[in-house]
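In: Below is the sequence, then the predicted model.
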Amino acid sequence: MVTADDELFVVAPGVLPDDAEVEETLTGKGVLAFPADTAVPLGYERIDLELAWGGVMLVPGRIVERLAELPGDVDVPSTLMRLSLQSGSPIRHLDRDLLSEGHWHIDADRAELDAREKRWIDAQRRKIAFRAPGLAVAERAGARLARDILGQSAESVPILAAMASVITALGLAAFGFPAAGIAMTGLAALFGHMAGVVDRVAQLSRPKTNHGLLHRLLGHAIDPVFILLLTISAPKEFGFLRAFVPLVLFGLLRLGENYSSKKWRATYADRILLGVLLAPAAFLGFSTEMAAAIALLVLATRFFPTLRGD
C-alpha cells in the first residue's frame, strides 16, 4: 500500500534504462527526460516541445491517490508522470548520447539486448594489464565465455575443466610424464581464471553459486602441484634438494604477489604465464634451470629499486 509519505520509483513498460545513469541523475524526486528531437522518434512520450520522458521517475506517493479520480483505463505510468510534473517534481535532463550509444532502450529487440548484455559483462571484467599476459588473456576469454554460458548448465564447465586438468597433471606425473603435467597445470590455471570470471559475473545476478569450494580448492592446489611436478622433473642426483628451487621460486612469487607495488602484483600471480615458460623447458629437460632463472629474475625485481616499479 502506497502512502503519502512514500516515494514511488516508476519505470515505464518497455524501457530499459542505464542503471548507473539513473543512480547518478535521479538523486531526488524528479522525472528523467531526453531532448524530444532525439527521443520522440524512438517512441518516448513527449512532455513538451523540447523534452520527452525517459521512462523513469521518482515521484511522491501522494499523487497515487489522484489516480482514483481518473477512469480505470488510463495509462498509469504516463498519468503518474503528468501528475508528478503538475505537483512540482523537477525535470532532470539526460544526455542524448545515452540513446545514440545504446545505453538506454525502449522496446529493445534481440540484437540490442545482446549488445547491452555484452557491454555489461565486459564492464565486469577486471582491467588486467599485459604485464600479466596470461591473466589478461584469461580475463578476456572468461568474459567472452560468460556471454555464452551464463545461466546454463554449461556454467560449470570451466571450473570442472580446471579440476580435471589438475587431476590429469597428477596422473601424468605418476606415469612419468612431469613435463606434460606442468603443461596441464598451466592449462588448469587458465581454465581456473576463466571460471573465476564466469562465477564473478554470475554472482551479480545470482549471489549464491555452488562453485565456491571448487574455486578455493583450485586456488590452493595450483602452486603445490607446480612444485611437485618441478621436483619430479629435477635431476635425481640432487636428492632432497630437488625441491629447493621450486620452493624458492614459489616463495618469491608469493612474496611479490602480496607485497610488491600494485601494478606488478598480477605479474607475480600469473601462473598461466609461468606454465608457458616452464612447460617447454620441462620437455627439453631443463625445467630446474628455467625455474632457477625465473626465481633469480623475480629476486632481482624485488631487490633493485629500479626494477621494482614502486
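Out: Received, thanks. Residues are numbered from 1 along each chain as shown.
In: Every contact and neighbour count from this point should use C-alpha atoms.
Out: OK.
In: which stretches of the protein form strands?
Out: 7-11, 15-16, 30-35, 51-60, 91-93, 105-106 (DSSP state E).
In: who touches the fourth one?
Out: By C-alpha atoms under 8 Å, 6 or more residues apart in numbering, the list of residues contacting strand 51-60 from outside reads 4-13, 15, 17, 26, 28-37, 39-40, 44-47, 81, 84, 89, 94.
In: 7 Å instead?
Out: If you take C-alpha atoms under 7 Å, 6 or more residues apart in numbering as the criterion, strand 51-60 is touched by 4, 6-12, 15, 29-36, 39-40, 44-47, 84.
In: Please apply the same query to the fifth one.
Out: Applying C-alpha under 7 Å, 6+ apart, the set of residues contacting strand 91-93 from outside is 25, 30, 31, 32, 33, 34.
In: how about the residues you listed, which pair is most distant?
Out: Pairwise distances across the contacts of strand 91-93 (C-alpha to C-alpha) peak at 13.2 Å, for the pair 30 and 34.
In: Looking at these two, which one has more neighbours?
Out: Using other C-alpha atoms under 10 Å, the more surrounded residue of residue 30 and residue 34 is residue 34, with 27 against 23.
In: In addition, the following structure is provided for comparison:
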Amino acid sequence: MLAGLIFAVEEAEGRPGTLMATLPFGGMTLLEYQARLLFGAGTEQVLVAVGKMTPALLAAVNRAAKRHPRIEIVRSAEEAAEKIAPGAQVLVMADGLVTTDPVMDRMAKAGGEALLVTDDPTSPAAIERLDMRDSWAGIARISLEQLTQIAQMPEDYDFQSALLRVAAQSGAEHVGLTAGWLKGGHAVERSVEGLAARNTGVLAALTERRTDWADRWVFTRAARIVLPELVGRNVPGWAVSVGGGVVSAISLVCTAMGWVGAGSVVALLGTATLATGAAMAVLRGEEKRAGLLEWAIFALFALIVLLGGWVEFAATGSTTPPVLAVVAAAAQWLVERVPSRPKRWWSSPSAHLLVFSPFALSGFATIGLAAVAIYSFATLAAAVEGTREKA
C-alpha cells in the first residue's frame, strides 16, 4: 500500500495568518493540487500534517475530500503513523511544493526509501541540504517504520525536518531532479506571485503531453495562451467542455449543409477548445473527463470526414469520397488503439483536420479525403510494424 503525506504548516510570504497550502494554484488551492498529484500517483489515502487549523485550510481539505474521500488531517507523526496501515510506504510532499505528474510517478515507483534531490543549492527546488553535494527537492518516499521512529522524538521537533533526517540517515536512494522536471515547474513557492509564475510553467507542461506535430505546433500553442486565462478566472471545466461541444456541433451542421470548407475550419476551433478542456481536466485530476474529451476530438474528425464524403457523393454521384472517408476514419481508429509509442509525424484526429481543411476550402474535398486516408493508413502500418518489432 502507498499512502501520501502533505505538509501544511508554514505561512505564506507577505500573508500573515495565511498558510502556503491554501494559496491559489491552478484554479484550486495548492493543497488540493498536491492531493490530486498524490492520488494520481497511486496513493490510497492522503494525510495532511498541520500545525494550526484555519478556515481556508479546512475548506480546502473538505473540497479535496469531495473528489478523494480518503484524505484526513493529522497534527503529529504519531497520529499519522496510527492512521496508516502496517507495511505501507509513505509518499511525502514538502510544504509549498509545486510539481507535476511525471515526477510523482517516478517517486511512487521507487523500489524503497528514496529522496528527490538537486545538486544545485540555489535551485528553486532546493529546500534543505542533505550533505556536501545534495539538497532535498521536496519529495520523499519513506517507510511506516521511519514515520513511527519520528513519532517517538520529543514534542518540540520539526516534523518535516525530522522526517528528512531520518530518511537521509537510513541510506535512502537519491533520485536526481532532472532539467526537464525543473523546466516543467517543479519548485517550492512561498508567495502568491511565485505560485502564479509557477502556474504558467505547469500549465505549459500539461499541454505538452499531446506530442504529434499538429498538437505541438498548433493546438498546444493555442492552449498555452488560453489556459492560464481560464484558470486565472476560475472558469469551470464543464464550461470549456460545453463550449467545445457547441462549436463542434456547429461545424458538423455546416458540413452537413454542404459547406465542407467552413465546417472543417470551425472543426479546428472546436478541436482547440476540446484540447484546452482536456488539459484543464488533467490539471484538476479529472482523468476520465480528459479521456472523454480526447475521444470527442476523434469523433469530431470522423464525423467531419464522413459527412464530407457524403456531401461529395451527393454532389458528384461518385462512391470514391465516402469510401475514402470510411478508410480514413477506420484506420485512425485502429491507430488510436495501437499500444505503440506515438511518433511525432504520426497522424492524429487534429492532424487530419489540419490536412483536410485547405483542400475542403479550395473545393477539392475528395483530394483532401484521399490525403487523410493515405496518411492514416501509413501511420497504421508504421504503428503495427513498431508493435511487431517490440514483440
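Out: Thanks, I have it. Treat the numbers as computed from the prediction; the structure is a model and nothing was measured.
In: Give me the TM-score for these two chains.
Out: The TM-score (TM-score structural alignment, normalised by the length of structure 1) is 0.68; 278 aligned residues with a C-alpha RMSD of 4.3 Å.
In: ok, back up a step: a markdown table for the strands of structure 1, including distance to residue 231 of structure 1?
Out: Listed next are these as a markdown table, based on distance: least, C-alpha to C-alpha, whole Å:
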| stretch | distance to residue 231 of structure 1 |
| --- | --- |
| strand 7-11 | 61 |
| strand 15-16 | 56 |
| strand 30-35 | 64 |
| strand 51-60 | 62 |
| strand 91-93 | 65 |
| strand 105-106 | 58 |
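In: Those: which one's closest to residue 206 of structure 1?
Out: Using C-alpha to C-alpha, these put strand 15-16 closest to residue 206 of structure 1, at 19.8 Å.
In: and that closest one, which stretch of structure 2?
Out: Residues 97-98 of structure 2 are matched to strand 15-16 of structure 1 when aligned by TM-score structural alignment.
In: Distance of whichever residue in structure 2 pairs up with residue 270 of structure 1 relative to residue 231 of structure 2?
Out: Per TM-score structural alignment, the equivalent position to residue 270 of structure 1 in structure 2 is residue 352. As for residue 352 of structure 2, its distance to residue 231 of structure 2 is 29 Å (criterion: C-alpha to C-alpha, to the nearest Å).
In: The two - which one has more neighbours?
Out: Neighbours were counted for residue 352 of structure 2 and for residue 231 using other C-alpha under 10 Å; residue 352 has more, 25 against 20.
In: contacting residues around the spatially closest residue to the more buried one that is not a sequence neighbour?
Out: Leaving out its chain neighbours, the residue that sits closest to residue 352 of structure 2 by C-alpha to C-alpha, 6 or more residues apart in numbering is residue 372, at 5.8 Å. The neighbourhood of residue 372 of structure 2, defined by C-alpha under 7 Å, 6+ apart, consists of 328, 352, 355, 356.
In: ok, and the most crowded of those residues?
Out: Result: residue 356 is most packed of those (other C-alpha under 10 Å), 28 neighbours.
In: looking at it, it is touching residue 368, isn't it?
Out: Yes: counting by C-alpha atoms under 7 Å, a contact exists between residue 356 of structure 2 and residue 368, whose distance comes to 4.8 Å.
In: corresponding residue for residue 325 of structure 2 in structure 1?
Out: In structure 1, residue 325 of structure 2 lands on residue 250 (TM-score structural alignment).
In: count of neighbours near its match?
Out: Counted with other C-alpha under 10 Å, the neighbours of residue 250 of structure 1 add up to 21.
In: Not counting sequence-adjacent ones, nearest residue to it?
Out: Closest residue to residue 250 of structure 1 apart from its sequence neighbours, by C-alpha to C-alpha, 6+ apart: residue 223 at 7.1 Å.
In: Can you tell me what the one you found aligns to in structure 2?
Out: Under the alignment (TM-score structural alignment), residue 223 of structure 1 pairs with residue 305 in structure 2.
In: ok, that match to residue 385 of structure 2 distance?
Out: From residue 305 of structure 2 over to residue 385 of structure 2 the distance is 26 Å, taken as C-alpha to C-alpha.
In: Those two - which one has more neighbours?
Out: The neighbour count for residue 305 of structure 2 versus residue 385, taken as other C-alpha under 10 Å, is higher for residue 305 (31 against 13).
In: Hmm, that one is touching residue 326, no?
Out: No: taking C-alpha under 7 Å as the definition, residue 305 of structure 2 is not a contact partner of residue 326, at 8.1 Å.
In: picking that back up, which of the contacts of residue 372 of structure 2 fall within helices?
Out: 328, 352, 355, 356 (DSSP state H).
In: quick one: which two of those are the most distant?
Out: Put simply, by C-alpha to C-alpha the two of these set farthest apart are 328 and 355, 12.1 Å from each other.
In: Show me where structure 1 has its helices.
Out: Using DSSP H, helices in structure 1 cover 19-25, 36-39, 76-86, 97-100, 110-124, 133-149, 157-174, 178-205, 212-233, 244-259, 262-269, 271-284, 287-303, 305-308.
In: Just say which of the ones you listed is most tucked in.
Out: Highest mean neighbour count among these (mean count of other C-alpha atoms under 10 Å): helix 178-205, with a mean of 24.
In: What angle do helix 110-124 and that one make with each other?
Out: 110 degrees (axes from the mean of the first three to the mean of the last three C-alpha atoms, to 10 degrees).
In: Compute the inter-axis angle for helix 178-205 of structure 1 and helix 287-303.
Out: Per the same axes, to 10 degrees, the angle that helix 178-205 of structure 1 makes with helix 287-303 is 50 degrees.
In: now for helix 178-205 of structure 1, which elements pack on it?
Out: Packing partners of helix 178-205 of structure 1 (3 or more C-alpha pairs under 7 Å, 6 or more residues apart in numbering; DSSP states H and E): helix 133-149, helix 157-174, helix 212-233, helix 271-284.
In: In CSV: those helices, plus distance to residue 113 of structure 1.
Out: Shown next, in CSV, are those (distance: least, C-alpha to C-alpha, whole Å):
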stretch, distance to residue 113 of structure 1
helix 133-149, 12
helix 157-174, 25
helix 212-233, 29
helix 271-284, 34
